[in-house]
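Asker: Sequence and predicted structure are below.
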Amino acid sequence: MTALSARRFVDYFQPEQLKRLSSLMTPKRVQSGTNLFQDKEQADYLYFIHEGIVKIFNNTESGEEIALSLKYAGDMVGDPCTLSPPFQWSNAVTLTDALLGVIRKEELEALMLRHPDLALRFIQWLSVNQRILETKVRDLLVYGKTGALASTLIRLCNTCGRETEEGILIPTRLTNQDLANFIGATRESVNRMLSRMKRENILSMRSGRLIIHDLNRLREFCHCDGRCPGNVCVL
């Protein structure tokens, strides 16, 4: 798989490279609601997700949550950068029971020194993550709350959406407050935006899960021409 089509951490690596990474992993099962790390905590470990969902977020000084991303099976969470200060820059909590592969950062650094091809793949992965963050900020600042919400819904479709007869199902249960946390909005404003989208048959809700009926209409809200690489337009 090429870097442009990669969407999960595992997609950036060859089977032999993944085998080397797996040799460093200590399996760990955790329950839903487990805090993996916190902002400003010593960044000694990385966590590969074998099963489950992990939310990455920060908190404002007033205690409000700013959701940054959702990570699924095949993703890696934690700060792998050897050039940055050895502290986490965000918080991570499991949204479901999860099976993780825990990697000591110093062991990963030693492995990359022995295998520069592995380090190159990490650089590609980090570069794309940076671009994802930049495009999220662009959508919020340039296209307003409605554009940011539309962008978040599109990214959810690309990250975990499933094609159904009704439309694209988002299997992860998300409340209006969860969506508000992704775009720095209030729950009430998200309620209004979603109500409008429901009236226009852009989306609907089934058993607490979103179904997207009109992806092109969402793209209009955030001026998306559909040309972004698939590995960038993700959550």
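Answerer: Right, received. Where do you want to start? Residues are numbered from 1 along each chain as shown.
Asker: Could you use CA atoms for every contact and neighbour count after this?
Answerer: Will do.
Asker: Gly208 reaches Pro171, doesn't it?
Answerer: No. With contacts counted by Cα atoms under 8 Å, Gly208 stays clear of Pro171, the gap being 9.2 Å.
Asker: Tell me who's in contact with the residue nearest to Phe48 when sequence neighbours are not counted.
Answerer: Among residues not flanking Phe48 along the chain, Met76 sits closest, at 4.4 Å (Cα to Cα, 6 or more residues apart in numbering). By Cα atoms under 8 Å, 6 or more residues apart in numbering, the residues touching Met76 are 9, 46-49.
Asker: What is the nearest of those to Arg104?
Answerer: If you rank those by distance to Arg104 using Cα to Cα, Leu46 comes first, at 6.5 Å.
Asker: Tell me which helix or strand that closest one sits in.
Answerer: Element membership of Leu46, judged by DSSP states H and E, is strand 45-51.
Asker: Show me which residues of the helix or strand that comes right after that strand are buried.
Answerer: Per DSSP H and E, the first helix or strand lying C-terminal to strand 45-51 is strand 54-59. By neighbour count on 16 or more other Cα atoms under 10 Å, the buried set for strand 54-59 is 54-58.
Asker: could you dump these to TSV with distance to Ser84?
Answerer: Shown next, in TSV, are the buried residues of strand 54-59 (distance: Cα to Cα, whole Å):
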residue	distance to Ser84
Val54	23
Lys55	22
Ile56	19
Phe57	19
Asn58	18
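Asker: okay, pairing it with this:
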Amino acid sequence: MNGASATGPEAASADRARSALMRAGTPRTYEAGEIMLLAGGTDTFVLVLLNGFAKVTTTDSRHAAVLVDIRAGGDVMGETAAFDSEPRSATATAVERMSVRRISQDEWLAWMNRHQAANLAISRSLAHRSRTAVRRRIQFTRGPVIARLSSAVLDLTEQYGARTPEGLSVRPGLTHAEWGELIGAGERRVQHALQELRTAKVVSYGRCRLTVHSLPALRRIAADP
């Protein structure tokens, strides 16, 4: 339930809502590679992610999986189906071992009805997600591949980057193919762009590992038309 911070009575109300949510449902653990939500599924439970990362994928016109988003600890997944009872629109897969709270549709809706602050937080979260999707569609799919890749790397680094002695480690680790799915580019073009960034000493990379050495340089490249 990530979102803008509240203060005063609003913060206290949000804390009560969050505490109630953490008591709702049942604890569940997903192992790396395990499907958490399946596109087309008719289940309506909600998942509150307590830690780790999940990859969200859909299918393209050739029925191939395409990475469209990353979710992390503190996020909520599956709430749309809980609201409208329609089939799941995407598949979510655990990147690593994850702990969650699995909450039934009835319990989720009851929680929403009991806590006004929850309605506001979820509405803000959905609005932020929608705005982010539009922004990414523009930044990740237009312009030179190296600029689009830099935008995607910058986006994940600013959200989930972990400080290391070498720089900022981008989390979660993505394959070259998955970076390509995010920006609408072929794997070979992603490899070429990564080589350019490495030659410029902006990043270093290995198998499912990417470290950013210069955020200012990455921002300049991302902004290059």
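Answerer: Perfect, thanks for sending it. Everything numeric in this text was worked out from a predicted model, so none of it was measured.
Asker: What does the superposition give as a TM-score?
Answerer: TM-score for the superposed chains, counting by TM-score structural alignment, normalised by the length of the second structure: 0.86, backed by 218 aligned residues with a Cα RMSD of 2.5 Å.
Asker: circling back: from the buried residues of strand 54-59 of the first structure, pick the one nearest Ala67 of the first structure.
Answerer: Among the buried residues of strand 54-59 of the first structure, and counting by Cα to Cα, the member closest to Ala67 of the first structure is Phe57, at 4.3 Å.
Asker: now that closest one, nearest residue through space, not along the chain?
Answerer: Nearest one to Phe57 of the first structure, counting by Cα to Cα, 6+ apart, is Ala67 at 4.3 Å.
Asker: Then Thr211 of the second structure?
Answerer: That would be Ser169: by Cα to Cα, 6+ apart, it lies 4.4 Å from Thr211 of the second structure.
Asker: surely Tyr45 of the first structure meets Ile103?
Answerer: Yes. Using Cα under 8 Å, Tyr45 of the first structure is in contact with Ile103, at 5.5 Å.
Asker: what helix or strand is the residue most central in space within the second structure on?
Answerer: Using Cα atoms, centre = their mean, the residue of the second structure that lies closest to the mean C-alpha position is Ile70, 2.3 Å off. Assigned by DSSP H and E, Ile70 of the second structure belongs to strand 65-72.
Asker: what about that strand, how far off from the first structure?
Answerer: With mean Cα distance after the TM-score superposition for the first structure, strand 65-72 of the second structure departs from the first structure by a mean of 1.6 Å once superposed.
Asker: Counting neighbours, what do you get for Thr91 of the second structure?
Answerer: Around Thr91 of the second structure there are 22 other residues, counting by other Cα atoms under 10 Å.
Asker: Check the one 4 residues further on too.
Answerer: A count of neighbours around Val95 of the second structure, defined by other Cα under 10 Å, yields 22.
Asker: Could you do the one 5 residues further on as well?
Answerer: By the measure other Cα under 10 Å, the count of residues near Val100 of the second structure is 23.
Asker: how about it, what does it touch?
Answerer: 27-30, 47-51.
Asker: What sits closest to it if chain neighbours are left out?
Answerer: Nearest to Val100 of the second structure is Leu49, by Cα to Cα, 6+ apart, at 4.6 Å.
Asker: Translate Arg196 of the first structure into the numbering of the second structure.
Answerer: Residue correspondence to the second structure (TM-score structural alignment): Arg196 of the first structure is matched to Glu196.
Asker: can you map out the helices along the second structure?
Answerer: 8-23, 79-84, 105-114, 116-139, 145-160, 176-183, 187-199, 215-223 (DSSP state H).
Asker: what's the mean gap between the fourth one and the aligned bit of the first structure?
Answerer: When the first structure is superposed, helix 116-139 of the second structure averages 0.9 Å from its matched positions, counting by mean Cα distance after the TM-score superposition for the first structure.
Asker: Which residues does that helix contact?
Answerer: Helix 116-139 of the second structure is contacted from outside by 1-4, 10, 13-14, 17-18, 111-113, 148, 151-152, using Cα under 8 Å, 6+ apart.
Asker: can you do 10 Å?
Answerer: The contact list for helix 116-139 of the second structure (Cα atoms under 10 Å, 6 or more residues apart in numbering) reads 1-6, 10-18, 21, 68-69, 75-76, 79-80, 111-113, 140, 142, 147-152, 155, 182-184, 222-223.
Asker: and what of the first one?
Answerer: The set of residues that contact helix 8-23 of the second structure without belonging to it, under Cα under 10 Å, 6+ apart, is 1, 5-7, 24, 48, 50, 100-103, 107-108, 111-112, 114-121.
Asker: I would like a ChimeraX command selecting only the buried ones among those, please.
Answerer: For the buried members of these, the matching ChimeraX selection, counting by 16+ other Cα under 10 Å, is:
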select :1,24,48,50,100,101,102,103,107,108,111,112,115,117,118,119,121
